[in-house]
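Participant: here is a sequence with its predicted model. Questions after.
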Amino acid sequence: MQLNSKTVTGVLLTVLILGVLYWYLFQPFRLVPERTQLAPDNGLGVAPPRAGGALGNRLVRLCPEALCRCAPLDNLSNSDFHLVAPDHLLYKQPSIVQGRTDVVTVTPWLAPVIWEGTFNPLLLDSIYKLKNITIAATVFAVGKYIRFLKDFLVTAEKHFFTGFGVHIYVFTDRVDEVPHVQMAPGRQLMVISVPSSNRWQEISARRMELVRTLIEEKLRDHVDYIFCLDVDSQFHGRWGTESLGGLVAVIHPGYYRDDRSKFPYERRPESRAYVAPGEGDFYYCGGAFGGLLQEVHQLVKICHSNFLDDAKNNIEAAWQEESHLNRYMWINKPSKVLSPEYLWQDFKPINPEVRIIRFSGVTKNYAEIRPNA
């Protein structure tokens, strides 16, 4: 049987199409845009853009085994994203047209800003109770700062994640002076001995390194969230599940009404903590920050590395770890921002928009308690 030219052409075209489909589906590698990889050594927590754009124009071979190396979907953490509430829980109906109008409650990158009146404590606690989470807190009581530890611990028992599993890690050079405070069931106090210092700046700068070591050696498999807090502070009101997030920052009470030109960022370009004029979102506290364990680990790792790079060049950032933290969070935006309610200053009058003080730095004589003030 003879085939006419149209039939032959149709058969050949069908074979060609099937061949292309087979090559695409079963080839031993795929050509995909090369992804930007994390580059911790650049001090930003992100890699610089490649030539040709943010993703670059180069192509890489990706073998079938590489395509299967992702973590199984059922192993991915849902601690921050999948919020399950108990069935039949009764609480006040939420509204999207009524609420706080005197303050901003969301950042330009759509992170919530937490103020009194923007969350339901009953609902949030019920959601996180089901997760059986554990929260760690670190506090440094070095030198004469040991005097503030008892009030910190006593007030934390009353207000800091009450009803949840909490591990408080106290770093101190005066282990024998750590006060005994009765802890509620499921809450623990651990004391870690550290050397003293003749410069308070060194104590401040060393915190990032010590928190990193703590996470890597003790907390990795036992804690979900961690907060790093100043010891010369007290709790006055609830600090709970409303503060949980991936990377959590606290707005500094001294600058939240100011133009960013007045923020005390590190302004020397040669420093790894440098924030240029005209840049920056908010000024964040070094005395209170936290989030998911893996997020805080990345933060302290990068900040400590940047501090060491500065030290090699005989540079000490203007406000030590707080300067490096602000640089990091300018690039790596926090996923939740806590209002100044979460670290007020006792010597400041309370502004009208601040309806509650949850945590505050106590009034003190720095010349008396700092070794080289």
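Facilitator: Nice, thanks for sending it over. What you see is a predicted model; the values in this text were computed from it and never measured.
Participant: from now on I want contacts and neighbour counts done on CA atoms only, so please keep to that.
Facilitator: Fine.
Participant: longest helix of the protein?
Facilitator: Among all segments of the chain classified by DSSP state H, the helix with the greatest residue count is helix 5-26.
Participant: here's the one I want to compare it with:
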Amino acid sequence: MGITIVGTGHHVPGPPVPNDALSKVMETSDEWIRPRTGIAQRHFVAEGEGVSDLALVASRRALKDAGLEPEDVDFIVFATMTPEFIFPGSGGLLGAKLGIPRVPALDIRQQCAAIPYGLQVANGLIETGAAKRILLIGAEAHAGFMPWDDWDVLYGETDRKVSEEAYEKGTRHRGLAVLFGDGAAAMVLERAEAPRGFLGAELHTDGRMFDRIYIPSGGFRSRPYFTPEMFEREEHIPRMQGRDLFKTAVTELNRTVRSLCETLEVSLEEIDWFIAHQANDRINAAVRQALKAPPEKVPSNIARFGNTSAATIGILLDELRRDGKVKEGDLCCFLALGSGLNWGACLIRM
């Protein structure tokens, strides 16, 4: 029956940053952000804090939840689009910090769609005997591309006002900047005993839509791969075509979930939980309506964390498990769309 999830954990850094705090560094407000996104607050990493640091805390919590030690893990799959370094990846850093430096670590780059992909990869590793117990991580540190430098103003550590130029810069990127927060989630995966397990996945990638959300600078088409001019053009900050992303997410996620269910001969009504990537409450509401799923089957926690990209699904699942809502035997559909564009869904019997 493939894999199932035997432990979960999550971690978010620092104090919450409410919507109104963002008004100190850009033209925005809670009244502007919340109706458009469902977000009330988010968290950001401190200077010098990386995704493997966040993942370390989340991993320890997941292993404790599973009643295991780091030495029981024989493979790490680490999903992030905001690593400490361009190379190497963050998976090996996490393994070293956990005290298991020789355990193989695979870094994957499906951005917000990472968890459906990661679960399928993990299932294949376990089904082929390449691994017995896998630590699947989703972790992000988006603070590095936020369009402001006045962190002391944001956190209320000073009463000074930001410069007019800095305020205008923040406002130019407001539509993207208000969405993201930082955090990490971990899942411990191992072979399931029937009737639990991984039923299947349907995944898609369409590189024709890469520019719906991407970072223009820092690639190896340029010599050197970063230049002062890139920063002057603010190309280190993601570009996003929000309306196109909204339409594509609603259309493709609805189509993919229905196709997966048809392939596996599972009705939508049999699914206990639709655990969706937390990108925007309006997107998830539209997907829910398209799937004709009742609201109580499509939980959300974006109000408290914002969009933590690869970490959103894991954070939400951990909260649901710890609250006693998602239980053994429940059928969960994990669904997500992210930069690439990548999207997909998978079904797991917990």
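Facilitator: Arrived safely, thanks for sending. Remember, it's a predicted structure, so these values are computed and weren't measured experimentally.
Participant: TM-score for this pair?
Facilitator: TM-score of the superposed chains, computed with TM-score structural alignment, normalised by the length of structure 2, equals 0.27; 168 aligned residues with a CA RMSD of 7.1 Å.
Participant: after the longest helix of structure 1 comes which helix or strand?
Facilitator: Per DSSP states H and E, the first helix or strand lying C-terminal to helix 5-26 of structure 1 is strand 30-33.
Participant: list the helices and strands that next one packs on?
Facilitator: strand 59-62 (3 or more CA pairs under 8 Å, 6 or more residues apart in numbering; DSSP states H and E).
Participant: tell me what the strand it packs on is packed against?
Facilitator: Secondary-structure packing of strand 59-62 of structure 1 (3+ CA pairs under 8 Å, 6+ apart): strand 30-33.
Participant: just checking, W273 of structure 2 touches R321?
Facilitator: No - contact criterion CA atoms under 8 Å: W273 of structure 2 and R321 do not qualify, at 11.6 Å.
Participant: of those two, who's got more company?
Facilitator: W273 (23 against 15; other CA atoms under 10 Å).
Participant: gap between that one and I348 of structure 2?
Facilitator: Using CA to CA, to the nearest Å, W273 of structure 2 is found at 10 Å from I348 of structure 2.
Participant: what touches both of the two?
Facilitator: Taking CA atoms under 8 Å, 6 or more residues apart in numbering as the contact rule, W273 of structure 2 and I348 both touch L331, C332, C333.
Participant: quick one: the last one is in a strand?
Facilitator: Yes - counting by DSSP: H, G, I helix; E, B strand; the rest coil, one finds C333 of structure 2 located in a strand.
Participant: tell me, how many residues neighbour it?
Facilitator: C333 of structure 2: 25 surrounding residues under other CA under 10 Å.
Participant: so who does it touch?
Facilitator: Taking CA under 8 Å, 6+ apart, we find C333 of structure 2 in contact with I271, W273, F274, I275, A276, A345, C346, L347, I348.
Participant: repeat that with 7 Å
Facilitator: Residues in contact with C333 of structure 2 (CA atoms under 7 Å, 6 or more residues apart in numbering) are I271, W273, F274, I275, A345, C346, L347, I348.
Participant: what separation is there between it and N123 of structure 2?
Facilitator: From C333 of structure 2 to N123 of structure 2 the distance is 15 Å (CA to CA).
Participant: tell me where structure 2 has strands.
Facilitator: With strands called from DSSP state E, structure 2 shows them at 3-11, 17-18, 41-42, 75-79, 105-108, 133-140, 183-191, 197-205, 213-214, 239-240, 273-276, 331-338, 342-349.
Participant: on contacts alone, who are the packing partners of the third one?
Facilitator: Taking 3 or more CA pairs under 7 Å, 6 or more residues apart in numbering; DSSP states H and E as the contact definition, the neighbouring helices and strands of strand 41-42 of structure 2 are strand 17-18, helix 302-305.
Participant: then the fifth one?
Facilitator: If you count contacts as 3+ CA pairs under 7 Å, 6+ apart, strand 105-108 of structure 2 packs onto strand 75-79, helix 90-98.
Participant: which other residues reach it?
Facilitator: F75, I76, V77, F78, A79, T80, G89, S90, G91, G92.
Participant: likewise the first one?
Facilitator: Contacts with strand 3-11 of structure 2, where a contact means CA under 7 Å, 6+ apart, come from 54, 57-59, 61-63, 65-66, 123, 183-192, 196-198, 315, 318, 348, 350.
Participant: sorry, back to before: need the winner for burial among the helices and strands packed on strand 41-42 of structure 2.
Facilitator: Greatest average neighbour count among these goes to helix 302-305 (a mean of 21), per mean count of other CA atoms under 10 Å.
Participant: picking up where we left off before, got the helices and strands packed on strand 41-42 of structure 2 as a markdown table, with distance to K169 of structure 2 columns?
Facilitator: Output for these, formatted as a markdown table (distance: least, CA to CA, whole Å):
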| stretch | distance to K169 of structure 2 |
| --- | --- |
| strand 17-18 | 19 |
| helix 302-305 | 24 |
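Participant: which of the contacts of strand 105-108 of structure 2 has the most neighbours?
Facilitator: Counting by other CA under 10 Å, top hit in the contacts of strand 105-108 of structure 2: A79 with 32 neighbours.
Participant: how far away is that one from T4 of structure 2?
Facilitator: Taken as CA to CA, the span from A79 of structure 2 to T4 of structure 2 is 18 Å.
Participant: how about V257 of structure 2?
Facilitator: V257 of structure 2 is 19 Å from T4 of structure 2, by CA to CA.
Participant: can you check I108 of structure 2 too?
Facilitator: Using CA to CA, we find I108 of structure 2 at a distance of 20 Å from T4 of structure 2.
Participant: more crowded one of the two?
Facilitator: In this view I108 of structure 2 and T4 are compared by other CA under 10 Å, and T4 has more residues nearby, 24 against 21.
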